[in-house]
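*Asks:* Kindly generate the corresponding structure for this input.
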Amino acid sequence: MASKRQQGECMKSNKKKRKVNNCEETAELCRVVRDENVKRAVKEAWSLKSHYTHGDLELDCDPFPHCVIKNFISSENFLENLQTELLMLNFQAKSNDLYKFKQSDDLRKQTKPHIAGLRSALFSQFRLWLEEVLDVKLEPTVDISCAKYEYTDILLCHDDELEGRRVAFILYLVPSWLSSDGGSLDLYTTDGHFQPQSVVKSLVPSWNTLVLFEVSPVSFHQVSEVLSQDKCRLSLSGWFHGPSLERHPRHIEPLMSRNEHLPRDETLLLEWINPLYLDISYQEQIQEEFEESSEIQLKDFLREEKFSQVCEALQLAQIQWAQKGPANKRCYESARLDTLPECVSACWELLHSEAFFLLLSNFTGLRLHYLCPADDDDGDDGGENKDKEKKESCEKDDKATGSSNETSIESEPSTPTCCGELRRWSHSSYTLLHDGEAARAEYALDLILPFSCAGWQSEFGGFSCYVANEEDEELLTIYPEDNSLALVYRDKETLKFVKHVNHRSKSNSSTG
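*Replies:* Predicted coordinates for the structure are as follows:
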């Protein structure tokens, strides 16, 4: 269909477009990028995975190939104006299991002159430089956005791999920055399963420095937590797109072993549990509330004297702790069960006992033990069939400590099984959502029983979040509260993570 726009209107539109283009400021790249001899040398070194340095450029291949170019933009005046334009943008707070920071919208169509000028330099001149260095064809458009990291902000361990991403880059526009300010770009080695092992190099942000690396199965890195309370870590980052590097099959972790429950009777409950929760009529009230929302918190769950004993014992040096990883999935400490003090072992025994599973059945209405009556009311009303396999996960969380168990119940009468670990949560602890967890998701009853977290605040992190699989929607958050047993029933489409415990937690007066 012919356009109804008049010819004069078209001419005005074109004139307007030319005016916008004329507003773009030119971003001149540094001399080292324009040097043909340097480009050939970088290309050779990259292909050989060898070290190379020349002036403001350094290529290092340990633990994976990455290039650092200082004084990337020639004009200081351009940089200052670029920084001003960036700080005028609208930033959205971003927070999930992996990160916490503020981010601008995609800058691909941003018309501010210095932002447009830098984008143009990256899309054209620098992209061509990269194509020659890597000997690979890159797409003409680049993902680019601006990020602000402030106190306690972080981006945890990941490899950046996503279909089409070939080269990642970061341009820093930070004030004078020290390693003690945090916010470094940490690079990880990998083990025989291509999983992150340990940080071996930390790049401290510096003004007008560009860092780039190929996105690969071993390009694990993180932005360490920002520790400065008065500095802003401002950066432009994104990806050049092209054919992805070959990926090795993802390592599948073995399942946590499951053991039979301990044959203990109700005398153990009488010894440990607040008598209020052993009252049958109160258990019925709990079950009604639980069945309505699929979650409940039972405050003052253990007898006060027993809870205090466990808290004190968890501080004893005899407990041996081991770091649990890999960092792209989790970071916390787990206790060796054979080193636990007597009262902690007794509490662990309680949570694994047959009597406790029967009590949980009364709390939830779930068939967590073969002696529990089957729920005959479950028909075709859309409710979950109680004869499906169930999993019970018991977690005892301390600011520095925690544990987890599992019980499965099948349609035929069987002995329930459980698995778990005693965990310690402290600064820098977390768990992340990952593909392996999603693939193994099942119906589960999770238990969280925190210890030694008096004075804990939500801004410290360390809380448990439940989210819908492959969605950002947060379904439920459980905050650590001393001696408050949280029960959460989840389906196969619900996943959970523990939010990164940040630097603020060090100001907490309670011990762990």
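
*Asks:* use CA for all of it now, contacts and neighbours both
*Replies:* Noted.

*Asks:* Helix or strand: which one has the closest residue to T339 other than its chain neighbours?
*Replies:* Among residues not flanking T339 along the chain, I319 sits closest, at 5.0 Å (C-alpha to C-alpha, 6 or more residues apart in numbering). Using DSSP states H and E, I319 falls within no helix or strand.

*Asks:* With A438 instead?
*Replies:* helix 435-439.

*Asks:* Going toward the C-terminus from that helix, what's the next helix or strand?
*Replies:* Using DSSP H and E, the helix or strand that follows helix 435-439 towards the C-terminus is strand 444-448.

*Asks:* could you point out which element follows that following strand?
*Replies:* Following strand 444-448 toward the C-terminus (DSSP H and E): strand 464-468.

*Asks:* That following strand packs against which elements?
*Replies:* strand 474-478, strand 494-498 (3 or more C-alpha pairs under 8 Å, 6 or more residues apart in numbering; DSSP states H and E).

*Asks:* before we move on, back to that, flag every buried residue along the helix holding A438.
*Replies:* A438 (16 or more other C-alpha atoms under 10 Å).

*Asks:* And stretch 215-226, by the same measure?
*Replies:* Buried, per 16+ other C-alpha under 10 Å, within stretch 215-226: V215, S216, P217, V218, S219, F220, H221, Q222, V223, S224, E225, V226.

*Asks:* Now for G182, how many residues are close by?
*Replies:* 23 (other C-alpha atoms under 10 Å).

*Asks:* Here is the second sequence; please produce its structure so I can put it next to the first one:
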Amino acid sequence: MSSSEQLFAINPAFNDSTFIDCFKDWYSKHATEPFIKDGCCLLKLPFSCASFENFLQPDLSIVSQPYKSAEDLVNKVESEARLLPFEPRCNDMFTFKQSVDIVNLLKDEQHVEYKSSILVKLRSFLLSDVLPWLEKLTGAPLERDRIDFTSSIYGTHDVLLCHDDELDNRRIAFIWYLVPKDWDASVEGGCLELFSCQPEEQIHVPPIGEKPTTPVNPWKITASIPPRRNMFAFFEPSSYSFHQVSETLGSRDRLSLHGWFHGPPLPRPSERCHPTSVPLVSPIHVEEELVYRWINPFYLDMRQQTKIRRRFLKSSEIQLVNFLKLEEWGRACNALSSVTEPVWSTCGPFNRKHFDVLSEMSKYATQTDAVPEPLRELYRLFRSEAMLVILSDLTGIRLHPSALASDTKVEDIKPPATKHARLEPDGDCVPNAHSTSSHTVSDPEMAALNDPQFRRWRTGYYTLLADSDVVDTAWRLECVLHLGGYGQPNAQNTTESSLGDRVTNWQQSWGGQLVYIARDEKSELLSVLPVDNSLTLVYTGPGTASFVKYINHAARPCPLKDCSDGPENCLSAFDLSVVYHEPLSEGRSDDESNAADNTESSGDEDIVDSELEAENDDL
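*Replies:* Next up, the predicted model:
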């Protein structure tokens, strides 16, 4: 008789042969209704996921059983779990603390007592009793002696975002919850949320073992399982099993023990397509007056451009404060607050991104009834050849053949006789009404760009990294104009934090930072905290990618400039995102970078720092 048998037993209500037969029959059916019986709930949509309340019980058939109730047994497991060494884990997808795998306690020669701990016995019980029980319920063949088993603690604002758990030969994912008995998920969060990958008009039970013939992406949360003490939940990872742990909102933490049983791998879909990639478009020609009306003259001054360029060439990144003239910035903020809800669309899928966007801005560029004029003007400005020249002069990246010429003026920039756009395989060129040409292949000496996007950010919004992001081989200038909701260090408009304090700028603890990482690097390369009316420029290349950190429920966006302080204006932050792709004929060589570094002086860098700070003070 094993030591695990002396402590644990599956709740008899779930280990009865009649229950097992009923569950197995329902599990294998294509029925869409849930199976509910004796504290068990088997959801069939959006994919099969089962939960069992009061799951673990003490084995009272053993005379020497030290725990006479399930409550005593669960309390003992929790007390030992909280003594485990936990390490903080944080990346684009999650923030929480996690322990080592429990199997490592068996190998710890310095702590012999671990080998007889209740957690080690629980691991043995999972292999000896729970594994064969799961095989009976699901029919899934499982490896008899292999299990991943660890513990996680989700503190305030911790979260695990949308993913599918498909990796190697994971066959069953399981979670055993150790939250307080009075945990209220409506207030404290921490739910297991399940995503649907199917259109509402085509709902069916996803086949676990079949390879999808169409792209599978998560678009909507359709089920939510609140954690309960001593509740066991499981599902089979598959092409459809997208799920997340919702943000923990209260002051109490969410403790669980969880892991995977292993078996023969299931068929996997081919590389998932990215259904909402931003198309490449051609730059357009704009009138001179538009440039001078919108952009702060500080950034059009050649002397200042030289100083900024020298600093940028050394660091490959910069944040230019007060980039727009204050009056025009106010017009833009007012316009953003007036955009009606139907014009905004949700950008996904959830395993890649979640925010709102003014989609198809090129279509709205000539429609005065949909998007206000200031936003159409900004869109045209950041898509223009004039902006390519200005950004070239600010960064030293040659995005336009007329850039970096001492006698070049904005009004001298003329559109070439023909303009073309390099296209991604799934991209479309969307010519603007102000463009002089509708060709689809770009001038090799001129940068192509992703269609500029106005984005709206709210609590729960984020972007995630994908493998394809990091292996991108293109050199590019990523440009984000932070328009409103973030505040400014010395601004007069304030908003209340979750603690009731008055703040004037975006807090790092809220998330929302623009983060850059490199392939195979654990630490961040760069983290940019947004500031209202600032332009963030980052030159990045192969093996580097960026994401926007999850915005948690503590976030309190600042009121937009020149807008009312109504509740709707305090819910969101806004930016304009553009990526300029360096022309194929260009590329900054090491020799060019070194030459630029050798010509600059520390004095110039100090001067540009102080002058940028002065720009921020002149609000």
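
*Asks:* Would you reformat the helices and strands packed on strand 464-468 of the first structure as TSV and include distance to S50 of the first structure and mean neighbour count?
*Replies:* Output for these, formatted as TSV (distance: least, C-alpha to C-alpha, whole Å; neighbours: other C-alpha atoms under 10 Å):
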stretch	distance to S50 of the first structure	mean neighbour count
strand 474-478	45	14
strand 494-498	39	22
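
*Asks:* out of those, which comes closest to K43 of the first structure?
*Replies:* For those, the distance to K43 of the first structure is smallest for strand 494-498, at 41.7 Å, taking C-alpha to C-alpha.

*Asks:* Now do the closest one and strand 444-448, the angle between them.
*Replies:* 20 degrees (axes from the mean of the first three to the mean of the last three C-alpha atoms, to 10 degrees).

*Asks:* Output the residue interval of the second structure matched by strand 494-498 of the first structure.
*Replies:* In the comparison with the second structure, strand 494-498 of the first structure aligns to the range 544-548 (TM-score structural alignment).

*Asks:* one step back: which neighbouring residues are in contact with the residue nearest to T339 of the first structure, exactly?
*Replies:* A335, R336, T339, L340, P341 (C-alpha atoms under 8 Å, 6 or more residues apart in numbering).

*Asks:* Just the ones in strands from these, please.
*Replies:* Among the contacts of I319 of the first structure, DSSP state E puts A335 in strands.

*Asks:* For the contacts of I319 of the first structure, give me JSON lines that also has neighbour count.
*Replies:* JSON lines is the format used below for the contacts of I319 of the first structure (neighbours: other C-alpha atoms under 10 Å):
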{"residue": "A335", "neighbour count": "19"}
{"residue": "R336", "neighbour count": "14"}
{"residue": "T339", "neighbour count": "14"}
{"residue": "L340", "neighbour count": "20"}
{"residue": "P341", "neighbour count": "17"}
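
*Asks:* out of the contacts of I319 of the first structure, who's nearest F78 of the first structure?
*Replies:* The closest of the contacts of I319 of the first structure, once distances to F78 of the first structure are taken by C-alpha to C-alpha, is A335, at 54.2 Å.

*Asks:* And that closest one? What does it align with in the second structure?
*Replies:* Match for A335 of the first structure (TM-score structural alignment): L358.

*Asks:* ok, now how distant is its match from D145 of the second structure?
*Replies:* 52 Å (C-alpha to C-alpha, to the nearest Å).

*Asks:* about what we covered before: the buried residues of stretch 215-226 of the first structure into JSON lines, with extra columns for distance to V42 of the first structure and secondary structure?
*Replies:* Listed next are those as JSON lines, based on distance: C-alpha to C-alpha, whole Å; DSSP: H, G, I helix; E, B strand; the rest coil:
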{"residue": "V215", "distance to V42 of the first structure": "18", "secondary structure": "coil"}
{"residue": "S216", "distance to V42 of the first structure": "19", "secondary structure": "coil"}
{"residue": "P217", "distance to V42 of the first structure": "22", "secondary structure": "coil"}
{"residue": "V218", "distance to V42 of the first structure": "21", "secondary structure": "coil"}
{"residue": "S219", "distance to V42 of the first structure": "19", "secondary structure": "coil"}
{"residue": "F220", "distance to V42 of the first structure": "22", "secondary structure": "coil"}
{"residue": "H221", "distance to V42 of the first structure": "22", "secondary structure": "strand"}
{"residue": "Q222", "distance to V42 of the first structure": "25", "secondary structure": "strand"}
{"residue": "V223", "distance to V42 of the first structure": "26", "secondary structure": "strand"}
{"residue": "S224", "distance to V42 of the first structure": "28", "secondary structure": "coil"}
{"residue": "E225", "distance to V42 of the first structure": "32", "secondary structure": "coil"}
{"residue": "V226", "distance to V42 of the first structure": "32", "secondary structure": "strand"}
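
*Asks:* Could you look up the SS state of the nearest residue to D597 of the second structure once chain neighbours are set aside?
*Replies:* In space, and not counting its chain neighbours, D597 of the second structure is closest to K314: 6.2 Å by C-alpha to C-alpha, 6+ apart. Three-state assignment for K314 of the second structure (DSSP: H, G, I helix; E, B strand; the rest coil): helix.
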